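Colleague: pasting the sequence and the predicted model now:
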Amino acid sequence: MTTESPSNFHDLETLSTRELLAGINSVDQTVPQVVAGALPQIEALVEATVARLQRGGRLFYIGAGTSGRLGILDASECPPTFGVPAGLVVGLIAGGDTAIRQAVENAEDDPRQAWLDLQAHHITADDMLVGIAASGRTPYVIGGLEQARLRGIATGCIVCNPASAVAAVADFPVEVVTGPEFVTGSTRLKAGTAQKLVLNMLTTATMIRLGRVKGNKMVDMQLSNHKLVDRGEKMIMDELGIPQAEAAALLQQHGSVRAAIEAGQ
């Protein structure tokens, strides 16, 4: 596994802070190029996800450790950003909610648990399941994808090693091969960054395809704080060419940026 290969940097404890930061930054710069090389795979995963969400399905993520946390982060950001229901994108992590904040011993080694976790959410063949695993060999993820496939559920994955066991059980694999980490084996670094970039692309492109963005604006975002209300007013002002007071009144009356814009046109 390339993610477990020895770091190209040596004697890290002897380096200055500036040298450490420069080294980390230098390897991080390789990540976008790796992701660019996987665009055809990401495109296929997005298209498959859009098709299932258009017919009423959901998007599920399963992962362990950093990978699981990244899936939960992406899922949790979809409702406030795009105004979708909280259950449309669901992130599950080996070890349950406790594992979001602290490691749960051996949770990722159980190949049966992911399917049990998915069953609790009543996953069906209308849904899309994406396994996230930097190593590409996490039993929790492999087991979940295998069981889903047996039941006709479409599967995808985001992995950081080539020809992995996880990719082998995914209908729409995304392989972003990031290579050795700055600290040997610490896949919270480059591999985690690559996974986050792919997740950003997956849900952002999917939500745009589903009509959750107008022009380049988050017109369906949840207005959950003063900053977002202010942003919403500015969107309405820009779209309709009206002053702030009028935009604020429209937003208060209609409760969403989209509805305010439609009412003002």
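Modeller: Received it, and whenever you're ready, just let me know what you need.
Colleague: could you use CA atoms for every contact and neighbour count after this?
Modeller: Noted.
Colleague: where along the stretch 51-200 of the chain do the strands fall?
Modeller: 59-63, 89-93, 128-133, 154-159, 172-175 (DSSP state E, counting those that start in this stretch).
Colleague: so which of these gets nearest Glu239?
Modeller: In terms of Cα to Cα, the element of those nearest to Glu239 is strand 89-93, at 29.1 Å.
Colleague: out of the strands of the stretch 51-200 of the chain, deepest packed?
Modeller: For the strands of the stretch 51-200 of the chain, the largest average neighbour count (mean count of other Cα atoms under 10 Å) is found in strand 128-133, namely a mean of 30.
Colleague: can you list the strands of the stretch 51-200 of the chain in JSON lines and add distance to Leu53?
Modeller: Below are these laid out as JSON lines (distance: least, Cα to Cα, whole Å):
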{"stretch": "strand 59-63", "distance to Leu53": "7"}
{"stretch": "strand 89-93", "distance to Leu53": "10"}
{"stretch": "strand 128-133", "distance to Leu53": "8"}
{"stretch": "strand 154-159", "distance to Leu53": "12"}
{"stretch": "strand 172-175", "distance to Leu53": "16"}
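Colleague: out of those, which gets nearest to Lys227?
Modeller: Each of these has some distance to Lys227 by Cα to Cα; the shortest is strand 89-93, at 24.5 Å.
Colleague: relative to Leu251, which of the strands of the stretch 51-200 of the chain is closest?
Modeller: Closest to Leu251 of the strands of the stretch 51-200 of the chain, according to Cα to Cα: strand 89-93, at 26.8 Å.
Colleague: same for that closest one, what does it pack against?
Modeller: Where contact means 3 or more Cα pairs under 8 Å, 6 or more residues apart in numbering; DSSP states H and E, strand 89-93 is packed against strand 59-63, helix 65-82.
Colleague: below is an additional structure, to be compared with the one above:
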Amino acid sequence: GRLAFLLAAPFIAGQLDFCINNLNVFTPAVVGFNLANMARNEPIPSWHLTFRQVIERMEELQKRKKAFIINPVVGPEAISGSSRLKGGSTTKIILETIFLGAHEAVSAYKRITAEMYEQVHKITYSQSEMIASLVQQAGDSLRKEGHVYYVGWSTLGIMGIIDASECIPTFGADAKDICGFINQGYNEMKNKDGDLTALGPEFCISHMDFVNTILPSVTELDTVIFLFTQDDGLCEIETLANRTKQRTSNLHAISHDLLGSEDLVIFMTCSVPFKLSKWVKVYNNDTGYVVRVMQELSTKWILNAVSTGGHILKGKIFRNYMMDLKVTNSKLFKRAVNILQMITGCLPTVCIRALLQAVYDTEDVTDDMTAAEVTKHTTLAPTRSRVVPTALVILTRNCSLSEAKSLLDAYSLIRDAVEACLTVCEGADNTMHHSN
């Protein structure tokens, strides 16, 4: 049979249900970070089950070891709701631990995986100062309307593409703000659907695409970060680095040293090069798979810090809330309402009305709008910019939609605009208090 792992989210409940109904083929396993009874019980459009009902079936099957619910407690995220950080890393660790354990079950060689990941943490954060420099550089580029480009090799290139793709829904980023590229494009990705470049420029991910379509327009405002190991074809890396250096001095490299080599021309061309060179000393007798797993997680952590820190410096985060998140599904719609309620103290109905003003780009929210399914709101919301910040300004300033947009336009950083609104609001409250 096959072991089916499905990340816990409503839109894949149907796949879970399919696995449950075909236990002769699949052993379903759910990975998540909430208690099972916290699964959402809201209706799923065009389906007869809720996600919680599916999980309840999983719980019954788990008693007979026919299914598995893997939901460790990892604590709150550094950025509220940004599950790509702890949640994403823990998911990767869980899957690697299980598959590594399955692989080793047929061999005599055993390994304590916890020690392996502790080493990844130790080695990665021994470079904290270098990581901080990359975060600062990425933030400088994003604040100045520049871009951040990850140019990676092999699976490290995949780490870059994943990190870049997460910035769009998390921070409301433009698809061009942070982009990832991988050598040989989809041939290296080995994705099921093959070459996807026909879908649009956002799907052009090869180094050739970077050279032909991106590099000619790269400026000093942009940051380029190379991701590689020292067995990834250093001549090719050096050639591409030299070409990139002609366009910007903001070229950086994250290199993982497998061989203990100390000399590499690429480092002399980079602004902030740093090398994680202790992998070979951790497990000298490992196959390349284990070391590669460690390098991937290390790279993920560094890039998560770069993109998250960069967007914080750009003003996309306020009081640890993702102020400019894309409202693309019911979960994010509820999160947007909760953010508005937490910051303003307004009733949920009032917050929803302001949010719908921003979503529908209207001063007057009709009864039909408020009565519509959430899916209608979330279909339109991604086409609008600054939805949550606009709603927040409407609530804090008690102003019209057009006035809220004008106020946001007056500030280069969303966070500054929000702070200004709250300062005015708090000042008005204090004045009223003293007058009473």
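Modeller: Okay, I see it. Keep in mind the model is a prediction, meaning the values are calculated, not measured.
Colleague: still on that earlier bit, for the helices and strands packed on strand 89-93 of the first structure, give me TSV that also has distance to Phe172 of the first structure.
Modeller: Below are these laid out as TSV (distance: least, Cα to Cα, whole Å):
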stretch	distance to Phe172 of the first structure
strand 59-63	13
helix 65-82	17
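Colleague: just name the most buried of the ones you listed.
Modeller: strand 59-63 (a mean of 27).
Colleague: so which of the strands of the stretch 51-200 of the first structure gets nearest Asn225 of the first structure?
Modeller: When the strands of the stretch 51-200 of the first structure are compared (using Cα to Cα), the closest one is strand 89-93, at 22.3 Å.
Colleague: counterpart of that closest one in the second structure, which residues?
Modeller: The aligned range for strand 89-93 of the first structure in the second structure is 178-182, by TM-score structural alignment.
Colleague: stretch 55-64 of the first structure too?
Modeller: Going by TM-score structural alignment, stretch 55-64 of the first structure lines up with residues 144-153 of the second structure.
Colleague: and the contacts of that stretch?
Modeller: By Cα atoms under 8 Å, 6 or more residues apart in numbering, the residues outside stretch 144-153 of the second structure that reach it are 138, 141-142, 157-158, 160-161, 176-183, 207, 221-229, 232.
Colleague: and what of stretch 216-235 of the second structure?
Modeller: By Cα under 8 Å, 6+ apart, the list of residues contacting stretch 216-235 of the second structure from outside reads 137-138, 140-141, 144-154, 156-157, 160, 247-259, 299.
Colleague: same thing but at 6 Å, please
Modeller: Stretch 216-235 of the second structure has contacts (Cα atoms under 6 Å, 6 or more residues apart in numbering) with 141, 146-153, 247-248, 250-257.
Colleague: kindly report the same for stretch 268-280 of the second structure.
Modeller: Here stretch 268-280 of the second structure makes contact (Cα under 6 Å, 6+ apart) with 250-258, 267.
Colleague: in TSV: those, plus distance to Glu59 of the second structure.
Modeller: TSV is the format used below for these (distance: Cα to Cα, whole Å):
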residue	distance to Glu59 of the second structure
Asn250	51
Leu251	50
His252	48
Ala253	46
Ile254	43
Ser255	44
His256	42
Asp257	44
Leu258	43
Phe267	52
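Colleague: pick out the most distant pair among these.
Modeller: Greatest spatial distance in the contacts of stretch 268-280 of the second structure: Asn250 and Leu258, 25.6 Å, computed using Cα to Cα.
Colleague: circling back: closest to Glu181 of the first structure out of the helices and strands packed on strand 89-93 of the first structure?
Modeller: Of all those, helix 65-82 sits nearest to Glu181 of the first structure, with 14.5 Å by Cα to Cα.
Colleague: mean deviation (superposed) between the closest one and the second structure, please.
Modeller: Aligned to the second structure and superposed, helix 65-82 of the first structure gives a mean residue distance of 0.8 Å (mean Cα distance after the TM-score superposition for the first structure).
Colleague: report all helices and strands that that helix contacts.
Modeller: strand 89-93 (3 or more Cα pairs under 6 Å, 6 or more residues apart in numbering; DSSP states H and E).
Colleague: tell me what angle the strand it packs on forms with helix 65-82.
Modeller: Using axes from the mean of the first three to the mean of the last three Cα atoms, to 10 degrees, the direction of strand 89-93 of the first structure lies 160 degrees away from that of helix 65-82.
Colleague: for strand 89-93 of the first structure, give me the average deviation versus the second structure.
Modeller: Averaged out, strand 89-93 of the first structure is 0.8 Å away (mean Cα distance after the TM-score superposition for the first structure).
Colleague: and that strand, how far from the chain's centre?
Modeller: Distance of strand 89-93 of the first structure from its chain centroid, counting by Cα atoms, centre = their mean, to the nearest Å, is 10 Å.
Colleague: contacts for it, please.
Modeller: 58-64, 68, 71-72, 75.
Colleague: in the second structure, which helix is the longest?
Modeller: Ordering each helix of the second structure by length in residues (DSSP state H) puts helix 288-313 first.
Colleague: buried residues in it?
Modeller: 290-313 (16 or more other Cα atoms under 10 Å).
Colleague: and the helices in the stretch 251-400 of the second structure, which stretches?
Modeller: Assigned by DSSP state H, counting those that start in this stretch, the stretch 251-400 of the second structure shows helices spanning 265-268, 279-282, 288-313, 330-344, 348-360, 367-371, 374-380, 387-397.
Colleague: before I go, just wanted to say thanks for your time.
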